[in-house]
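Peer 1: Here is a sequence with its predicted model. Questions after.
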Amino acid sequence: MEFVLPICILFMLANVGACTEVRDVGTHIVSLANAPVSPLSLSPAPAPAPPPAPHFVNITDVLQQAGQFKTFLSLLKGSQVENQLQTQANNTQQGLSLFAPSDTAFASLRREYKAMINKLTDQQKTSLLEYHAVPTFYSLGQFQSLSSPISTMGPYKFNVSAFGAQVNMSTGLVNAPISSSIFSQSPVAVYEVDKVLLPEEIFGLPIPTPAPTPEPVSAPESAMAPTDGTSAKSPDSSSDQSDAAYKNAFVIHSVLLMFGVFQVLLW
């Protein structure tokens, strides 16, 4: 009996502790269940990178790097057409086709046309420059299917004809073939032409080519011309000399006849 009581007391104490632990765990679970739930915070997704800016072709740089368009560039510099060309080149929907005359093309202009270009008004110079640009990108292959005439950036038009790889521009005054492709990548094409495109509306009717001056024809030398360096005598001078000899002979004959009559009288 002495051992039973302590054992019972220990058992009861153990049960009380277990119950206390269970009660504490339950209380903790209830407190967690009743606690307010905060919404989950998600970090924002990074914004997409902006698309790269379009690369625009600088028309002036293309002509300068080519090197053979100094005269054409001198006309463009400071004019409103320079800005118009660049604006059109930046238009990725339409683009630009530029037909640039080389320095050789300007040098080979006829003197009359050079004088007319130097006397053009500012508006006429603008129209002349605009005449060399088409507000659409055309590759060399696309010229095969173009119908003439085609519109330029100015008020005038010109005709285009293509024969195989050869593309020719016709203004009514000049025929200018494309001699080379300087730059061709959509939306910009720059082509070299070996003649200046001259619109009839500015330069009028074609200037006629003067007929060649005939070379003077030297008179053929007479077959009887002397070979000792003396000049040949004309038929008129020979006739005059014959008349003079006849007169001299007649005078001498008359003198002799009178002398004979005088001798007879003396006898």
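Peer 2: Ah, there it is.

Peer 1: From here on, just use CA atoms for contacts and neighbour counts.
Peer 2: Noted.

Peer 1: measure Gly26 to Met12 for me?
Peer 2: 21 Å (C-alpha to C-alpha, to the nearest Å).

Peer 1: For the chain, which segments are assigned as strands?
Peer 2: All strands of the chain, identified by DSSP state E, fall at 96-101, 133-134, 150-151, 157-163, 166-170, 175-185, 188-193.

Peer 1: what would those strands look like in CSV with distance to Ser237 and mean neighbour count?
Peer 2: Listed next are these as CSV, based on distance: least, C-alpha to C-alpha, whole Å; neighbours: other C-alpha atoms under 10 Å:
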stretch, distance to Ser237, mean neighbour count
strand 96-101, 66, 26
strand 133-134, 75, 22
strand 150-151, 75, 14
strand 157-163, 69, 17
strand 166-170, 65, 17
strand 175-185, 61, 17
strand 188-193, 67, 24
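
Peer 1: With distance to Gln123 added, can I get those strands in TSV?
Peer 2: Shown next, in TSV, are the strands of the chain (distance: least, C-alpha to C-alpha, whole Å):
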stretch	distance to Gln123
strand 96-101	19
strand 133-134	16
strand 150-151	18
strand 157-163	17
strand 166-170	22
strand 175-185	23
strand 188-193	23
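
Peer 1: among the ones you listed, which is nearest Cys19?
Peer 2: strand 175-185 (87.4 Å; C-alpha to C-alpha).

Peer 1: distance between that closest one and the chain's centre?
Peer 2: How far strand 175-185 lies from its chain's middle: 7 Å, per C-alpha atoms, centre = their mean, to the nearest Å.

Peer 1: take a look at this one as well, against the first:
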Amino acid sequence: MQQTSVDTQLYNQLNNSNNGITIFAPSDNAFSSLKPGTLNSLTDQQKVELIQFHVIPQHLSMSTFQTASNPLRTNAGDSADWLFPLNVTTSGNSVNITTGLTNTSVSGTVYTDDQLAIYQVDQVLQPPAIFNPSPPPPAPAPAPSKKKGHGAATDTSVPADASSPMHINIVVSVGVAIVAAFCL
């Protein structure tokens, strides 16, 4: 946490908020069960997001998990577009956590007070935003069809060339719309 400066963020959050913090701390075995090289393959930003995904910006006691609203918001972000979904379900005293890629349970309480709760989990919580395999690239566009008529070749297809002015205008328009949506 020190390497990513998330420790400073958590310290400030605890001292400047009345909401408290809940942390899901994976066991050593949870990290050992990851595919070798998994953590080293992550970018610095992904490492920060992975740590933040294990932090809920409110104090949740074991009993308050029963009334928690899913999906839970994490310090990595909310569940918009299902990038960082975190859902909890309870059964008796058991708290189960799912991310869409990881299913695990709280296996014990490491520490708890009125502001901070740290619970051990048996797996590293893997958010889809980081660990979901990227979809395959789209299939290439079909070659332009050429219709022959009256001795002259006529091309009625839309250019498949990504550098065509029409394609660039569409990409720019979509990009502007996305930026505008985030600014609202």
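Peer 2: Thanks, I have it. A quick note: this is a predicted structure, and the numbers were derived from the prediction, not measured.

Peer 1: Tell me the counterpart of Glu113 of the second structure in the first structure.
Peer 2: Rather than Glu, residue 113 of the second structure is Asp. Alignment note: Asp113 of the second structure maps to Gln185 in the first structure; criterion TM-score structural alignment.

Peer 1: Gly98 of the second structure contacts Thr90, correct?
Peer 2: Heads up, residue 98 of the second structure is Thr, not Gly. No: contact criterion C-alpha atoms under 8 Å: Thr98 of the second structure and Thr90 do not qualify, at 11.5 Å.

Peer 1: just checking, Pro177 of the first structure touches Val167?
Peer 2: Yes: if you go by C-alpha under 8 Å, Pro177 of the first structure and Val167 touch, sitting 5.7 Å apart.

Peer 1: got any residues that touch both of the two?
Peer 2: Residues within reach of Pro177 of the first structure and of Val167 at once, by C-alpha atoms under 8 Å, 6 or more residues apart in numbering: there are none.

Peer 1: Could you give the secondary structure assignment for Asn169 of the second structure?
Peer 2: Three-state assignment for Asn169 of the second structure (DSSP: H, G, I helix; E, B strand; the rest coil): helix.

Peer 1: Apart from its chain neighbours, what residue comes closest to the aligned partner of Ser33 of the second structure in the first structure?
Peer 2: Matched by TM-score structural alignment, Ser33 of the second structure corresponds to Ser108 in the first structure. With sequence-adjacent residues excluded and distances taken as C-alpha to C-alpha, 6 or more residues apart in numbering, Ser108 of the first structure is closest to Lys195, at 7.9 Å.

Peer 1: tell me the contacts of the corresponding residue of the second structure for that neighbour?
Peer 2: The equivalent of Lys195 of the first structure in the second structure is Gln123 (alignment by TM-score structural alignment). For Gln123 of the second structure, the contacting residues are 26-27, 29-31, 33, 102-104, by C-alpha under 8 Å, 6+ apart.

Peer 1: for Thr104 of the first structure, same thing?
Peer 2: Asp194.

Peer 1: Next, work out how far apart it and Lys114 of the first structure are.
Peer 2: Where Lys114 of the first structure is concerned, Thr104 of the first structure sits at a distance of 13 Å (C-alpha to C-alpha).

Peer 1: For the first structure, just list every one of the helices.
Peer 2: 4-34, 59-66, 70-76, 80-89, 103-107, 111-118, 122-130, 200-203, 235-266 (DSSP state H).

Peer 1: what stretch of the second structure does the first one fall on?
Peer 2: Helix 4-34 of the first structure corresponds to no residue of the second structure when matched by TM-score structural alignment.

Peer 1: where's that helix relative to the chain centroid, distance-wise?
Peer 2: With C-alpha atoms, centre = their mean, you get 100 Å for helix 4-34 of the first structure.

Peer 1: next one: the shortest one
Peer 2: Using C-alpha atoms, centre = their mean, we find the averaged C-alpha position of helix 200-203 of the first structure to lie 19 Å away from the chain's own average C-alpha position.

Peer 1: The longest one too?
Peer 2: Here helix 235-266 of the first structure shows a centroid-to-chain-centroid distance of 91 Å under the convention C-alpha atoms, centre = their mean.

Peer 1: Which positions within it qualify as buried?
Peer 2: Across helix 235-266 of the first structure, burial judged by 16 or more other C-alpha atoms under 10 Å covers no residue at all.

Peer 1: how close does Asn18 of the second structure sit to Val124 of the second structure?
Peer 2: Taken as C-alpha to C-alpha, the span from Asn18 of the second structure to Val124 of the second structure is 27 Å.

Peer 1: Which one's more surrounded, these two?
Peer 2: Val124 (24 against 12; other C-alpha atoms under 10 Å).
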